[in-house]
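>>> Got a sequence here, can you build the structure:
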Amino acid sequence: MGRPERPITSFSEEIAALAMDLRAHRQRAGLSYAQLAEMARMDRTRLSRAASGKSVPPMAVVEAYLTGCGATKKQIARTRGLWRAARRAGRQRPEEAPQHIALIKDRLGLSVAMQHLYLKIGRPSLRDLERQAGAHGELPRSSLSRVLRGDAPPNRALLEAFVKACAVPASEIETWLEAWDRVNRPRRHEGANHFHSPALALRAARANQLLATSGPDD
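A predicted model of the protein is given here:
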């Protein structure tokens, strides 16, 4: 069955439960990921990621995983229920809510908001977000990874592509861009990395702790 999988360290009990259920099906079937990929007719990396607990996989991947393991209709229906619960959990705030976008005035606030949005949508792979953005190079995952880790600020184009890929309603996208404009407006007596709020710093640390479990999912 190949080497043991890494322990599940999800920020959500529901996402972890889904991952454990998928792993249990594969173990009962006695399949390696290479064998499962053949049975499911799907890339082994996508199947492995589905059971990692890092994010909520698409339902199509879950069904392919279960079908490859020979799951019954009743078992598939049960796992669908786990998937729905994981999806709901992935959309809830992971710790405490960030500032409302319209109130963000500094880079730290914007960084925290982006981290929470990424966690809120279930922490999808950056490759999937890159594809979701559409145009080639519009949302490079290497740049997005640095931004989500807090290692670099986003440029305006990347922020816009990111929120669109996260399915933020069109009516709210302009609010995000206005926040970027405020953050990047020249100010007197403030260094480029000056952050105003200790509470925001705490939120950033907590969001970074969740991301640091495995980093943004490539």
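>>> going forward, measure contacts and count neighbours with C-alpha atoms only.
OK.
>>> any idea which residue sits dead centre in this structure?
Arg123 (1.2 Å; C-alpha atoms, centre = their mean).
>>> What segments of the chain are helices?
Assigned by DSSP state H, the chain shows helices spanning 13-29, 33-40, 44-50, 59-68, 73-91, 107-120, 126-133, 141-148, 156-165, 170-183, 198-212.
>>> Let's have these in CSV, adding distance to Glu190 and mean neighbour count.
Listed next are the helices of the chain as CSV, based on distance: least, C-alpha to C-alpha, whole Å; neighbours: other C-alpha atoms under 10 Å:
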stretch, distance to Glu190, mean neighbour count
helix 13-29, 41, 20
helix 33-40, 53, 19
helix 44-50, 43, 18
helix 59-68, 47, 19
helix 73-91, 35, 17
helix 107-120, 12, 24
helix 126-133, 33, 18
helix 141-148, 21, 18
helix 156-165, 21, 19
helix 170-183, 12, 16
helix 198-212, 16, 17
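>>> thinking again about what came up before, burial check on the residue nearest to the residue nearest to the centre of the chain when sequence neighbours are not counted, number of neighbours?
In this structure, Arg123 finds its nearest non-sequential neighbour in Ser55, 4.8 Å apart by C-alpha to C-alpha, 6 or more residues apart in numbering. When neighbours are counted by other C-alpha atoms under 10 Å, Ser55 registers 26.
>>> so Ser55 sits right up against Asp128, yeah?
No: look at Ser55 against Asp128 with C-alpha atoms under 8 Å: they stay out of range, at 11.8 Å.
>>> Next, the structure of the following sequence, for comparison with the previous one:
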Amino acid sequence: MGRTENPIDYELPGRGRLAELLRGERARAGRTYDELATLTGVSAATLKRAASGKVTPKESVVEAFLGACESGSRTITLAKNMRRQARRDERGGHTRVLAVTVNAPDTLSDALIALHRNYGAPPYREMQERAGGAFQLPLSSISRILQRQMLPVDEQQMAAFLQGCRVPGPEQEEWLQAWRRAMRSTTPGFYTPKVVEELIHQTLGAAPRELDSRQAAIRRRLDRMDKPKLSGSVTEAEILLRTVSDRIVHRDWRHGRATAMAEQPVA
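Next comes the predicted model:
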């Protein structure tokens, strides 16, 4: 006979209800935690914590747990919704936020943080996987966005962030329009040194050593500015970015031309 489980922790009601559902499904399936661990590849200790009410398990753990119990699709969907609600409760509950009210960088920053919380505060790596990988949504960008250190640097990254949060498709276009309004705004605060560094990294990707030193020089110049605010329709940060891009294009053109000349057959 197996050991009696500890009582469910209902300190956070949403977590407690999720744990209750998981335990109920395990009892219905007649599985032990060790058997579930064998079927799912998730440790028995992790599965026990998921059904304790003391923690909010990852969505992948919930899916694996219920899949091994052969639960129905409605039960799995209900459990996933309960998990998201528990994550919202952990972070202060649901915050009403409308895309149409966003028209500046600071309000967009607040809205993105609220969106992340409202959709269950998914872990960064889960967001990255949903968005299509590290190229679409780097972990460092997620962290900076949610710490109000930067905004999505382009529409592609904004769309990736929304996908990572599982914002429904019909709502995503409204949020992309909100991003466009915020980027057209002259409100200070978008082109901070961290954002410029991110733009350079994502636009240029892996670069030779001399480019790395140039990036460092740009960062030093930006740090000497009146930070963290850089305002105006054309900021010094933008000029620096354009200068770097022009130099790289010119360098690559010269390199390509030299290579082509070297490869020409000798007459």
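>>> before we move on, back to that, would you mind finding the match for the residue nearest to the centre of the first structure in the second structure?
Under the alignment (TM-score structural alignment), Arg123 of the first structure pairs with Ala121 in the second structure.
>>> Contacts only, for that match.
Contacts here follow C-alpha atoms under 8 Å, 6 or more residues apart in numbering; on that basis Ala121 of the second structure touches 84, 87-88, 165.
>>> overlap between the residues you listed and the first structure?
For the contacts of Ala121 of the second structure, no contact is reproduced in the first structure when applying both residues aligned by TM-score structural alignment, their matches' C-alpha atoms under 8 Å.
>>> Need those in TSV (columns: distance to Lys194 of the second structure).
Converted to TSV, the contacts of Ala121 of the second structure look like this (distance: C-alpha to C-alpha, whole Å):
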residue	distance to Lys194 of the second structure
Arg84	31
Arg87	29
Arg88	28
Cys165	23
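>>> and the gap between Val202 of the first structure and Asp151 of the first structure?
Small correction: residue 202 of the first structure is Leu, not Val. 16 Å (C-alpha to C-alpha, to the nearest Å).
>>> need the contact list for Thr46 of the second structure.
For Thr46 of the second structure, counting by C-alpha under 8 Å, 6+ apart, there are no contacting residues.
>>> swap in Ala161 of the first structure?
Ala161 of the first structure touches 133, 138-139, counting by C-alpha under 8 Å, 6+ apart.
>>> Check the residues you listed against Leu210 of the first structure and report the nearest one.
Leu139 (22.2 Å; C-alpha to C-alpha).
>>> doesn't Glu160 make contact with the closest one?
No: using C-alpha under 8 Å, Leu139 of the first structure makes no contact with Glu160, being 9.1 Å away.
>>> Leaving out sequence neighbours, find the closest residue to Ala17 of the first structure.
For Ala17 of the first structure, the closest residue by C-alpha to C-alpha, 6+ apart turns out to be Leu82, at 7.1 Å.
>>> Spit out the contact partners of the residue in the first structure that Phe161 of the second structure lines up against.
Correspondence of Phe161 of the second structure to the first structure, assessed by TM-score structural alignment: Phe162. Going by C-alpha under 8 Å, 6+ apart, Phe162 of the first structure touches 129, 133, 139.
>>> Pick out whichever of the residues you listed sits closest to Arg146 of the first structure.
Using C-alpha to C-alpha, these come closest to Arg146 of the first structure at Leu139, 12.1 Å.
>>> what's the neighbour count on that closest one?
Leu139 of the first structure: 24 neighbours (other C-alpha under 10 Å).
>>> Need the counterpart of it in the second structure.
Counting by TM-score structural alignment, the partner of Leu139 of the first structure is Leu137.
>>> what do you get for Arg149 of the first structure?
Under TM-score structural alignment, Arg149 of the first structure pairs with Gln147 in the second structure.
>>> and if you look at Asn208 of the first structure?
Using TM-score structural alignment, Asn208 of the first structure pairs with nothing in the second structure.
>>> For Asn208 of the first structure, list the residues it contacts.
115, 149-150.
>>> do the same with Ile15 of the first structure
53-56, 83, 85-87, 89-90.
>>> same thing but 7 Å
By C-alpha atoms under 7 Å, 6 or more residues apart in numbering, the residues touching Ile15 of the first structure are 53, 55-56, 86.
>>> can you check Asp223 of the second structure too?
Pro193.
>>> can you tell me which residue in the first structure aligns to it?
Checking with TM-score structural alignment, Asp223 of the second structure has no match.
>>> circling back: Pro98 of the first structure is nearest to which of the helices of the first structure?
Nearest to Pro98 of the first structure, of the helices of the first structure and by C-alpha to C-alpha, is helix 107-120 at 5.6 Å.
>>> Does anything pack onto that closest one? Which helices or strands?
For helix 107-120 of the first structure, the packing partners by 3 or more C-alpha pairs under 7 Å, 6 or more residues apart in numbering; DSSP states H and E come out as helix 73-91, helix 198-212.
>>> Was I right to think Met127 of the second structure contacts Leu162?
No: counting by C-alpha atoms under 7 Å, Leu162 is not a contact partner of Met127 of the second structure; they are 8.9 Å apart.
>>> Of all the helices and strands packed on helix 107-120 of the first structure, which one comes closest to His100 of the first structure?
Short answer: helix 198-212, nearest of these by C-alpha to C-alpha, at 11.9 Å.
>>> Quick check: the nearest residue to Trp180 of the first structure once chain neighbours are set aside vs Ala37 of the first structure, distance?
Excluding its sequence neighbours, the residue lying closest to Trp180 of the first structure (C-alpha to C-alpha, 6+ apart) is Arg156, at 6.6 Å. Using C-alpha to C-alpha, we find Arg156 of the first structure at a distance of 39 Å from Ala37 of the first structure.
>>> for Arg166 of the second structure, what are its contacts?
Contacts of Arg166 of the second structure (C-alpha under 7 Å, 6+ apart): Tyr119.
>>> Can you tell me how far the closest residue to Leu162 of the second structure other than its chain neighbours is from Thr259 of the second structure?
Spatial nearest neighbour of Leu162 of the second structure, chain neighbours left out: Gln172 (6.6 Å); criterion: C-alpha to C-alpha, 6+ apart. Look at Gln172 of the second structure and Thr259 of the second structure: by C-alpha to C-alpha, they are 45 Å apart.
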